[in-house]
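Enquirer: Okay, sequence plus prediction incoming.
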Amino acid sequence: MFENQKISTLQFFILVLFFTIGNTIINAPSLIASQAKQDAWISSILSLGFGLCLALLYCYLASKFPNKTIVQFSEIILGKIVGKIFSLFLISYFLIIASLMIRQFGDFMTTIIMPETPSLAIHLLFLSIIVTGAYLGIETLGRSGEVILPTLFILLVVPFLFLLPEMDINNLKPVYENGFNPIMRGTISHLGIPYLQLIVILMIFPYVKDIKKAKKIFILGVLLGGFILTTVILYSILSLGVILTEIKHYPPYFMAQKISIGDIVERLEVLIAGTWFITIFFKTTILLYAINLGLSQVFNYKNNRPMIFGLGYLLLILTQFITPNIVYFNDFFKNIVPPYGLTFGLFFPLLLLSIYIIKRKKMPTFASENN
């Protein structure tokens, strides 16, 4: 049972940071540059600002129900039946995101690193690691994050330092060439990944030992993660230019291929790939953990660990059919994920907040019941 596990504020910060970086570090530059062009870095900064507002909204809801996940307090606010229905839709959102993560990992491996390996084999191997991590629980995942965090920063910082000679400030010009609309389109796309997906963190919020500090730590994790993503987008445009950033599926990976210092320091793209492998593993594992925990709370299962294996198998099947190819995958992220994310990452929590405020005024005993 997962309910007895607890994580420290540092572990919570690491999990939020890893989730925020997630898969976004590898595909966000291309996604945003395709809409905002050389102003993609402006879109990234704006989306970070909106993302912090979302984090504040999530923190406010979590503070009103400090010992409840979003599945549990949805039933309290909306009623049992309606709350369970909404929770199942939210869990389906987590399921789709997780399957997209696994599919993206498989596409990257079979396209760039191991082209002759069947994608199914890659998906099976990756899923086995994810299922193991989710089975061991959030406490083990948090401790793993503590161990891996220094390695992650080394993998991030080293390529950035060696890329400095490749920077060309002219790649950012002209600033604001196409006006505000393309920048806003890029901002909305970036909101879809990862900021609107951060609602899944409300599934692990109650398991932080110090709930009061958890709210500040959540904001800090989102802020640092967003800063890293903005830096990656800026570096991609400065080193590759807007055209290559837009047409390459994995700009940071190809950006690192440009590093060559005295024919000694080369092929550092493996560091970027390593960073992505770490963060996408943590993000997908958190999603699987949340799916399993959410379903067990909706259907009142006491022993929810064995269900993880069935969910892993379901993810494997869904991954094979969710997108037919990488072109469709990128189009899905650009046009489908943002509105889908707005529904569950913004409108749903706003609905919960509105009903909570109304019920709290009309039913004074409601607030005391859940605090």
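Expert: Noted; the coordinates are in hand.
Enquirer: drop to CA atoms for contacts and neighbour counts, all remaining ones
Expert: OK.
Enquirer: What lies in contact with stretch 330-346?
Expert: When contacts are taken as CA atoms under 8 Å, 6 or more residues apart in numbering, the neighbours of stretch 330-346 outside the stretch itself are 31, 54, 90, 93, 188-193, 196-199.
Enquirer: Quick one: distance of it to the chain centre.
Expert: Relative to the centre of its chain, stretch 330-346 is centred 13 Å away, using CA atoms, centre = their mean, to the nearest Å.
Enquirer: what do you get for stretch 251-261?
Expert: Distance of stretch 251-261 from the chain centroid (CA atoms, centre = their mean) equals 24 Å.
Enquirer: Stretch 179-199 too?
Expert: Offset of stretch 179-199 from its chain centre (CA atoms, centre = their mean): 13 Å.
Enquirer: Same check on stretch 113-121?
Expert: Here the centre of mass of C-alpha atoms in stretch 113-121, compared against the chain's by CA atoms, centre = their mean, lies 24 Å away.
Enquirer: quick one, what contacts the residue nearest to residue 242 when sequence neighbours are not counted?
Expert: For residue 242, ignoring the flanking residues on the chain, the nearest one in space by CA to CA, 6 or more residues apart in numbering is residue 38 at 5.5 Å. Contact partners of residue 38, counting by CA under 8 Å, 6+ apart, are 171, 172, 173, 174, 175, 237, 241, 242.
Enquirer: do the same with residue 309
Expert: With contacts defined as CA under 8 Å, 6+ apart, the neighbours of residue 309 are residue 131.
Enquirer: Included below, for side-by-side comparison, is a second structure:
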Amino acid sequence: MKKEVISDKQGISIVILYMSGTSTIVVFGLLAEMDIWIANILAVSFAIIMGLIIGRIQSSFHGEDIFDISIKCYGRFLGGIVIILFAWFAFHEATLVVINMQTFIIETSISETPYYALTIPFIFICAWAIKEGIELIGRWSSLFIIIFIFSVISIVVLLIPEMNPSNIQPILYNGMKPVLRGTFAAFTFPFGEIMMFPMFLYDFKTNKSSYKIYTLGLLLSGVIIIMTSLTTVLVLGVDVATGVYFPTYHAVKQISVLETLQRMEVIAALIFLFGAFLKISLLLLGVCKGISKIFNIKDYCFIVIPIALLMINFSQFAFTGRVVMTHWIYEIYPIYTFVFEIILTLIILIPVEIKRRRMRGRTT
């Protein structure tokens, strides 16, 4: 495989779009209720610490992905088990994005369209993108990020007349427990997913680029998510926001300027679809790289289509219905993802730190 190096700007753009691209229709940290903004600030703070940890791991193995690092830390057998866990988590996350994308389209626009008519073309576009490589995705992200940020800021500004400050008052009315629950939920999704980036982002220009990309990317995406989440609660209120599947999308529908500027939710929907495209593409890339590493395949490209088809099929029977999926996401998903995001990261970090200390001891 050819070596693909991305610039810091492209890397930051990828992180921002990955983390906040779906925030145009959903709200993160709603378990915190009126104090959602506090929960998101705390979640971003913890995520930046996570980003520094990931940057430290990658700076110790410059130019190598998390799969090579796993093998170097634990050997072929134990490292292979770690790779399987990373690949499974990426596969499952991508499947959830596929389900959300398909559900959103059906519930908001074309409800009679068959599932596969929507999903197959979308996934095949993602498969084509990753066959072209991470450099293509990086260039696309650096261009689209301008449109994305401008659109988000415009939506927030246009919704100012619809905001009601009483929807977030009084502060800490129910104490810290809801805030902590919201923080945990927002950290596990989407911020904790920063641990998956070493699957597909590893050929940086400098050894310190990972620190800059992850910290700045998380900070900026956090600002965007705080803006959109807070705006949604200010416009709809906590009760309405928790009662609909895509609250930010419903909030954007409130925009009406002089009865001429309306239907802005179309822009929000398009941004979400572009964000879903990026997220599925990167996760699919991570899965294919992990599987190719397990079976010692030099080029991952020829397994992209089979994995994509498997992802489509798995999305069909992963949940028996929307209600079951919603219950799983709110009650089980945070704990499930915590195991992968924190425990797997620590599994990699511990031998990396041992290696760094040994090398430091030899030089003194």
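Expert: Yes, it's here. These numbers were taken from a predicted model, which means no experiment stands behind them.
Enquirer: Could I get the TM-score for this pair?
Expert: Here the superposed chains carry a TM-score of 0.95, computed using TM-score structural alignment, normalised by the length of structure 2; 363 aligned residues with a CA RMSD of 1.9 Å.
Enquirer: re the thing from before, among the contacts of residue 38 of structure 1, which one has the most neighbours?
Expert: In terms of neighbour count, residue 237 stands highest of those at 31 neighbours, by other CA atoms under 10 Å.
Enquirer: Show the contacting residues for that one.
Expert: For residue 237 of structure 1, the contacting residues are 29, 38, 171, 172, 245, by CA under 8 Å, 6+ apart.
Enquirer: follow-up on the earlier one: for the aligned residue in structure 2 for the residue nearest to residue 242 of structure 1, helix, strand, or coil?
Expert: Using TM-score structural alignment as the criterion, the counterpart of residue 38 of structure 1 in structure 2 is residue 34. Taken by DSSP: H, G, I helix; E, B strand; the rest coil, the conformation at residue 34 of structure 2 corresponds to helix.
Enquirer: what are the ranges of the strands in structure 1?
Expert: Taking DSSP state E to define them, one finds strands in structure 1 at 260-261, 265-266.
Enquirer: could you dump those to a markdown table with mean neighbour count and distance to residue 49 of structure 1?
Expert: Below are these laid out as a markdown table (neighbours: other CA atoms under 10 Å; distance: least, CA to CA, whole Å):
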| stretch | mean neighbour count | distance to residue 49 of structure 1 |
| --- | --- | --- |
| strand 260-261 | 13 | 35 |
| strand 265-266 | 12 | 36 |
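Enquirer: Any idea which of the ones you listed gets closest to residue 76 of structure 1?
Expert: Among the strands of structure 1, the nearest to residue 76 of structure 1 by CA to CA is strand 265-266 (56.3 Å).
Enquirer: average offset between that closest one and structure 2?
Expert: Once the two structures are superposed, the average separation between strand 265-266 of structure 1 and the matching residues of structure 2 is 0.9 Å (mean CA distance after the TM-score superposition for structure 1).
Enquirer: So among the contacts of residue 237 of structure 1, which aligned pairs are also touching in structure 2?
Expert: Conservation of these in structure 2, assessed by both residues aligned by TM-score structural alignment, their matches' CA atoms under 8 Å: retained contacts are 38, 171, 172, 245.
Enquirer: what's the distance between the residue nearest to residue 242 of structure 1 and residue 223 of structure 1?
Expert: According to CA to CA, to the nearest Å, residue 38 of structure 1 and residue 223 of structure 1 sit 23 Å apart.
Enquirer: same deal with residue 365 of structure 1?
Expert: For residue 365 of structure 1 relative to residue 223 of structure 1 (CA to CA), the value is 36 Å.
Enquirer: Who has more neighbours out of the two?
Expert: A direct count of neighbours by other CA under 10 Å for residue 365 of structure 1 and residue 223 places residue 223 higher, at 20 against 11.
Enquirer: How many residues are close by the aligned partner of residue 340 of structure 1 in structure 2?
Expert: Taking TM-score structural alignment as the criterion, the aligned counterpart of residue 340 of structure 1 in structure 2 is residue 336. Taking other CA under 10 Å as the criterion, the count of residues near residue 336 of structure 2 is 14.
Enquirer: and what of the one 3 residues further on?
Expert: Residues contacting residue 339 of structure 2 under the criterion other CA under 10 Å number 12.
Enquirer: got it, and the one 10 residues further on?
Expert: Each residue near residue 349 of structure 2 was counted by other CA under 10 Å, and the total is 19.
Enquirer: can you pull the contacts of the residue lying closest to it once chain neighbours are set aside?
Expert: In space, and not counting its chain neighbours, residue 349 of structure 2 is closest to residue 57: 6.4 Å by CA to CA, 6+ apart. Taking CA under 8 Å, 6+ apart as the definition of contact, the neighbours of residue 57 of structure 2 are 348, 349, 352.
Enquirer: Surely the first one touches residue 70?
Expert: Yes - counting by CA atoms under 8 Å, residue 348 of structure 2 sits close enough to residue 70 to count as a contact (6.7 Å).
Enquirer: Provide the aligned range in structure 2 for stretch 190-207 of structure 1.
Expert: Stretch 190-207 of structure 1 lines up with residues 186-203 of structure 2 when matched by TM-score structural alignment.
Enquirer: quick one: which of the contacts of residue 38 of structure 1 is nearest to residue 131 of structure 1?
Expert: Relative to residue 131 of structure 1, the closest of the contacts of residue 38 of structure 1 is residue 237; by CA to CA it sits at 36.2 Å.
Enquirer: quick one: what's aligned to that closest one in structure 2?
Expert: Under the alignment (TM-score structural alignment), residue 237 of structure 1 pairs with residue 233 of structure 2.
Enquirer: Residue 54 of structure 1 now?
Expert: In structure 2, the residue paired with residue 54 of structure 1 according to TM-score structural alignment is residue 50.
Enquirer: Its match: what's it in contact with?
Expert: For residue 50 of structure 2, the residues meeting the contact criterion (CA under 8 Å, 6+ apart) are 192, 194, 195.
Enquirer: and of the kept ones among the contacts of residue 237 of structure 1, the nearest to residue 208 of structure 1?
Expert: The nearest member of those to residue 208 of structure 1, counting by CA to CA, is residue 245 at 38.7 Å.
Enquirer: rewinding a little: conserved subset of the contacts of residue 50 of structure 2 in structure 1?
Expert: Taking both residues aligned by TM-score structural alignment, their matches' CA under 8 Å as the threshold, the shared contacts between this structure and structure 1, drawn from the contacts of residue 50 of structure 2, are residue 192.
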